[in-house]
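Asks: Here you go, sequence then predicted model.
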Amino acid sequence: MRGGVDYGLDYLERPEITGHEIPVVRGTGWKIVQWVSIALASVLVLGCLTAYGFYYKLVAGNIEQLDDEHGNLADEEKRPDKLNSSVNILVMGSDTRAGRGNAKYGRDEGERSDTTILLHISAGGEKAIGISFPRDSWVNLPQCKSTTGQTIAAHSGMINSAFANGGPYCTWNTIETLTQIRIDHFVKVDFSGFKGIVNALGGVEVCSPKAFTDPKAKLVIPKAGRQTLNGEQALGWVRTRYSLGDGSDLGRIQRQQQFMSAVIQKATSKGVMTDPAKMLKFVNAATKSLKTDKGFNSTEILDLATKVKGINTKSIKFVTVPWYYPTDAEIAANSSLSGRVLWKQEEAQELFAAIRRDNTLPKAEKTPQAKAQPVSTPAKKVDPSTVTVKVYNGTNQQGLAGRAVTDLAAKKYQASLGSTGVYKNGALEKTAVHYGPGGEDAAAQLAKLVPGVVPAAAADGLAGVVYLYLGADYTGLGGNGSASIPKVDGEIKASDSICKKTA
């Protein structure tokens, strides 16, 4: 099983409100609900990230902001670089039992986050992808300070222990360290907040493969098939592990992703979007359920809201970090790995790299990349299925050439790795396209997918073969201004039918 996602959203305007009157919202402003539901969706706890612009106008003061009291976020110079204007928000579902609404779910002390999702919103605001990090992931955790100020040294452990050790800022530091993706903000939601959002929507529809009773999740599903769950039932639905699936956290993650898709569908339905009273109730409940970092201020919120220009549910995806169960040999070498999951590092880093770069292409210098003379005559259109392309990785980024081969194959090219090793010791700065005898037209056509690169003849190239050398400036195949995020097994789109996939 592997995991992947896509993006979008819109700003909501409204007239001034006095007293308790319900606002009347018109025009494209309604699309802010889509922004709301994405966050909603991405939080599992439905945290209404995209509703922030709306909340600022209607329910300012609902969201509590948390300080980094113990300095758990890394120093600025040690954090990943911000490569573009995309927005990355870390969404955490808290299992705290503190507070009247949460106490009935147990007497456990402390607070943990069994749901961690990184929501990526593209630079243009037209796509969104939510990446789930399995709670049982065994990873290298950075140093953090506990809520009492005690230093907890860097060590290996379950990824959700970062939250238990040092709260949301420790989790923030952990995800940045593991992925090298620059995170802009976080939001946190607890049990009672999750229920409030679902109830404000009038319930959310799910599809159960069977009837069952789960005392641990406090859930009774009386029948199989489609049915609408209220907040209390929905919380049990996303928490249950043994009544549905194989009892693993991985099965529960997919069910959570399916539920988030259902939330998006409900929040963007006409029943909510055309009813100002329901909309206000929904946004009010969502914002009351959230806690955020101090930096997520009104300016940031409004910038984010205006950035998104409306999103289609087909452009919202949920994926899980590519993972595998440890082998017997790995468990024999480290007994702590029993019952845990490990990441498929090459595939995971490929996904993280795509998110870091936001699938956008940098401006490249239009200079020849080979000593031979570049093509100067107009190229004829060539059928990609007749073109053989050999791809070489001139960087130290693992999996880059494999991703390019996959992208080329999707465009019908006959692509394959030219070498399994690293070309030019991984020090190639500029991406290059070369061609063998008779390959001028094919090379010129391929070069359109790598803006700024001028194809050139290869002195020792094979007849008709095109050679693609990936340099440090390569961020993916373009031609339309963006490159693809790698396909991830098990990904779920917000537009999927709720009965299409069932854990």
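Replies: Nice, thanks for sending it over. Computed from a predicted model, the values in this text were never measured in an experiment.
Asks: From here on, just use CA atoms for contacts and neighbour counts.
Replies: Will do.
Asks: The closest residue to R226 other than its chain neighbours: which element?
Replies: Among residues not flanking R226 along the chain, C207 sits closest, at 4.3 Å (Cα to Cα, 6 or more residues apart in numbering). In this assignment (DSSP states H and E), C207 forms part of strand 204-208.
Asks: putting a second one here so we can go through both:
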Amino acid sequence: MTELIRDRALRSLPTARIRHGRLPRPRWWRSLLAIVAAALSVVLVSGTALASIVSWRFASNIEEDVLVDADGNVRAIPTVGDWPGGFNVMLSALDNAEGQFDAGQRDATLNDANLLVHVAEDQQSAVVISIPRDLIVPIPACPREDGEGSYSAMSAQQFNVAYGHGGMNCVVLTAEELTGLTIDYSASISLEGVAAMSTAVGGVDICITEPLYDRYTGLDLPNAGTNTIEGFQAMQFLRTRYGVGDGSDFSRIGSQQQYMASLIRKLQDGGTLTNPAALYGLAQVATDNMRLSSGLTSLDTMVSMARVLAEIPRENIVFVQYPATTNGAGRAVPIEADADALFAKILAGERFTLADDPTGNGTEIVPDPNAEPSPEPTPSSEAGGETPAPSDEPAAPSDPSASPAPAEPEELDFARGQTAADNTCSVVR
């Protein structure tokens, strides 16, 4: 992606307010798609009249993508409400999209930021896979948008060219070939849409270790710690790569994950999800700026998806970067053995954990200032405390018919990312 200096067309966007304070207490992470779903689910139970207005607005305003398979056949999409298992959603933020400020800067629209959200079959855990924009992958033959034939397959291409080679269909097909997962749903949002969403919620808190200035994007955050960003400044933060970590897309992914986690915390902690008027405004901004696949334009599906995501404990939601390293040309290339191990776990429905320090060089885990202190140890557990007297009662025999205890999740020490329970801060270069 070409880094941008601030465009005149965006000077009317709200500028950021900078505020310093303690990091908010984390809850759990959900994708941008789930923000809309959660908002609509609360609206639906807030009153029939308002639900009808939002339903009409949603149905009349949302732009729709029809997902097809490699042969051009429309996919049969299950409704989540009727399907109690897992699901996969592909989310892409678009660069150079039609109608937005940077349109026409290059010939094609790029899928600049890419998240693959996987919810396990038992709905007790989720994995959010960040696919680097410059990951070198094969692009499969993708059906043309008009249904007349397919674009030719290509080898050794950056992942972010897939959208320009066949829209979200091609992004989905490329991600399926890369991961082995079947992706039933997709959503895309323009970069201006990302800015509008941040403004609609009154800004998003992010953390930086030092003052941050990036001359490529024009981002200027003069104070370390927690800053509240919105509008164009939020978009600058999500696009900055040379200001954090080692200047790679891997470092930028860490900042993007931090931003999304903070956005969800604000929605949950600030009362937005219980305020019908605020929810309606947020839903309107979302539908003005998003394209959803046909399976997601059903309110039943959106509401059911939100309810599933809301029940997953935050420690069971894991963000990971697709396993990759940098080649001699500065592009990301897959680490195939690690990728195979990661997706073998995901496809088998097996949970996994990350190492103690899994974030890489773009972010770091920081203590939660709102965390409650650990309880004082009881006298019997301290050194020199009383030891319980041995019991004369014989130990109860084990029940051979009882189910074995579930195996402890395996640690994937190569995986880079964080859980939704982790507080992180972007490391300024």
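Replies: In hand now; what should we look at? Values in this document were obtained by computation on a predicted structure and should not be read as measured data.
Asks: Mind checking the TM-score on these two?
Replies: Remark: TM-score between the superposed chains equals 0.68 [TM-score structural alignment, normalised by the length of structure 2]; 340 aligned residues with a Cα RMSD of 3.7 Å.
Asks: sorry, back to before: next, the buried residues of whichever helix or strand comes after the strand holding C207 of structure 1.
Replies: The helix or strand immediately downstream of strand 204-208 of structure 1 is strand 212-214, counting by DSSP H and E. Using 16 or more other Cα atoms under 10 Å as the test for burial, strand 212-214 of structure 1 gives D214.
Asks: coming back round to it: isn't the residue nearest to R226 of structure 1 right up against S497?
Replies: No. Between C207 of structure 1 and S497 there is no contact under Cα atoms under 8 Å: 9.4 Å.
Asks: In the helix or strand encompassing F282 of structure 1, which residues are buried?
Replies: Assessed by DSSP H and E, F282 of structure 1 sits inside helix 276-288. Residues of helix 276-288 of structure 1 classed as buried: P276, K278, M279, L280, K281, F282, V283, N284, A285, A286, T287, K288 (neighbour count, 16+ other Cα under 10 Å).
Asks: With stretch 317-335 of structure 2 instead?
Replies: 317-324, 326, 331-334.
Asks: One more: stretch 36-52 of structure 1?
Replies: For stretch 36-52 of structure 1, using 16+ other Cα under 10 Å, the buried residues are 36-52.
Asks: same deal with stretch 139-151 of structure 2?
Replies: By 16+ other Cα under 10 Å, the buried positions in stretch 139-151 of structure 2 come out as I139, P140, A141, C142, P143, R144, E145, S150, Y151.
Asks: From G225 of structure 2, how far off is the last one?
Replies: This points to Y151 of structure 2. Using Cα to Cα, to the nearest Å, we find Y151 of structure 2 at a distance of 47 Å from G225 of structure 2.
Asks: now do the second one
Replies: Separation of P140 of structure 2 from G225 of structure 2 (Cα to Cα): 44 Å.
Asks: got it, and the third one?
Replies: For A141 of structure 2, the distance to G225 of structure 2 (Cα to Cα) stands at 46 Å.
Asks: And the helices in the stretch 151-300 of structure 1?
Replies: Using DSSP state H, counting those that start in this stretch, the helices of the stretch 151-300 of structure 1 run over 161-179, 191-200, 231-239, 249-267, 270-273, 276-288, 298-307.
Asks: mind putting those helices in a markdown table, distance to G99 of structure 1 included?
Replies: Converted to a markdown table, the helices of the stretch 151-300 of structure 1 look like this (distance: least, Cα to Cα, whole Å):
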| stretch | distance to G99 of structure 1 |
| --- | --- |
| helix 161-179 | 17 |
| helix 191-200 | 9 |
| helix 231-239 | 16 |
| helix 249-267 | 24 |
| helix 270-273 | 29 |
| helix 276-288 | 14 |
| helix 298-307 | 27 |
